[in-house]
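1. got a predicted structure plus its sequence, pasted below:
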Amino acid sequence: MTAAHADLLTDRLADRPSLADGAALWRIAKDSRTLDLNSSYSYLLWCRDFAGTSAVARGEDGTPVGFVTGYVRPDAPRTLLVWQVAVDAAQRGRGLAAAMLDGLVRRLAAEQGVDTVETTITPDNTASERLFTSFAARHGAQVTREVLFGTPLFPDGPHDPEVLYRIGPLPPPQH
């Protein structure tokens, strides 16, 4: 596979979600059994209001099989905060999450000058830790970690702390 072919494949796996994708994103998140599930309404809003800073991977029939939701932080316009990453169980183990993340960040670097990625990860989520530390390694970027939301801040029962992973600066996009 050539580099150009790999870029086209990654871009195809980082399509912008549409409003019609909201229900599928909610189902994928629900079926993951690891994500904090938001209301179905929130996934519909996400697909409407944050489609430009999110990505969806589609199966051959066009149905979403994975997604990355994120937003550019209003007080840090070069920083993408990745909210959730999920892949349908039947599609896991194929590098889909990494391809979606790479494609989304490449798109936002070119369109908006994004050069930093943030996400929060609970200490027991080794899959997310591997995804984001390998993303940093692929892009030659530093990773810093600090607790962003400690356990006492969560009003709805016991919740592990959310550790902020800050990755950057990322190299400028290549043309």
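-> That came through fine.
2. can we go C-alpha only for contacts and neighbour counts from here?
-> Will do.
3. so who does the residue nearest the centre of the chain touch?
-> When C-alpha atoms, centre = their mean is applied to the chain, the residue found nearest the centroid is V68 (3.4 Å). Residues counted as contacts of V68 (C-alpha atoms under 8 Å, 6 or more residues apart in numbering) are 54-56, 82-86, 97, 100-101.
4. so what's it closest to, chain neighbours aside?
-> Residue nearest to V68 in three dimensions, not counting chain neighbours: V85, with 4.5 Å by C-alpha to C-alpha, 6 or more residues apart in numbering.
5. distance-wise, check that neighbour relative to H175.
-> To H175, V85 is 27 Å away according to C-alpha to C-alpha, to the nearest Å.
6. before we move on, back to that, so which of the contacts of V68 comes closest to E118?
-> V82 (6.1 Å; C-alpha to C-alpha).
7. put this beside the first:
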Amino acid sequence: MDSDIFTLRKPEATDGFALHKLVERCSPLDPNSVYCNLLHCSHFAETGIAAVNADGEVVGFISGYRPPERQDTLFVWQVAVDARCRGQKLGQRMLLALTERLAPVGVQYIETTITPGNVASETLFARVFAALSAPVERSVLFSREEHFDGQHDDEMLYRAGPFKLAKPNS
């Protein structure tokens, strides 16, 4: 699939079911309910981004939100890229475009959680943080034993920033 044919845009409520199906195809992502995905595409559209191919199919998606007590922060919930589109830096393009869209409203930090060993996510976020020249702190947000009763790996919090985007030439 040629990366030049992707359109990056805000999600729409009608993308909710397509997002649900995309996440199902993107192991090891945790699937959410269709209703949750509908909310990500409507209530949280400002902090999400969809990648759509020339056929109008959602082939990439980032869901996120701004924590109420930290409006300068984008928390990235999930990054999903269809297997047919991997290897083209689509996740990186989406995250940088989303960051650029949110910078004017004061977002200067990115947070996400990554389970240890998720090399694809670790690589994606390392590249984005480097592109933003953003320092990174890492800590356990949700522990395997304390929060998951031993049934899920730790969720490591990555917090990067502050970053400043280059201002466009006037």
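-> Received it, and whenever you're ready, just let me know what you need. Predicted model, so just to flag it, every value in this text is computed and none were measured.
8. ok so, going back, higher neighbour count, V85 and H175 of structure 1?
-> V85 (23 against 4; other C-alpha atoms under 10 Å).
9. what does the more buried one align to in structure 2?
-> Aligning on TM-score structural alignment places V85 of structure 1 opposite V79 in structure 2.
10. wait, doesn't its match sit right on A51?
-> No. V79 of structure 2 is beyond contact range of A51, at 11.0 Å (criterion: C-alpha atoms under 8 Å).
11. give me the contacts around stretch 34-48 of structure 1.
-> 17-23, 25-26, 29-30, 54, 69, 84.
12. among those residues, which lie within strands?
-> Among the contacts of stretch 34-48 of structure 1, the ones falling in strands (DSSP state E) are 69, 84.
13. in a markdown table, list the contacts of stretch 34-48 of structure 1 along with neighbour count.
-> Formatted as a markdown table, the contacts of stretch 34-48 of structure 1 follow (neighbours: other C-alpha atoms under 10 Å):
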| residue | neighbour count |
| --- | --- |
| P17 | 26 |
| S18 | 17 |
| L19 | 15 |
| A20 | 11 |
| D21 | 19 |
| G22 | 20 |
| A23 | 16 |
| L25 | 27 |
| W26 | 20 |
| A29 | 24 |
| K30 | 17 |
| S54 | 29 |
| T69 | 26 |
| Q84 | 18 |
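14. what is the neighbour count of A57 of structure 1?
-> 26.
15. stretch 17-32 of structure 2: end-to-end distance?
-> 11 Å.
16. please work out which residues of structure 1 line up with it.
-> Under TM-score structural alignment, stretch 17-32 of structure 2 corresponds to residues 23-38 of structure 1.
17. thinking again about what came up before, from the contacts of stretch 34-48 of structure 1, which ones fall inside helices?
-> In helices, defined here by DSSP state H, the members of those are 22-23, 25-26, 29-30.
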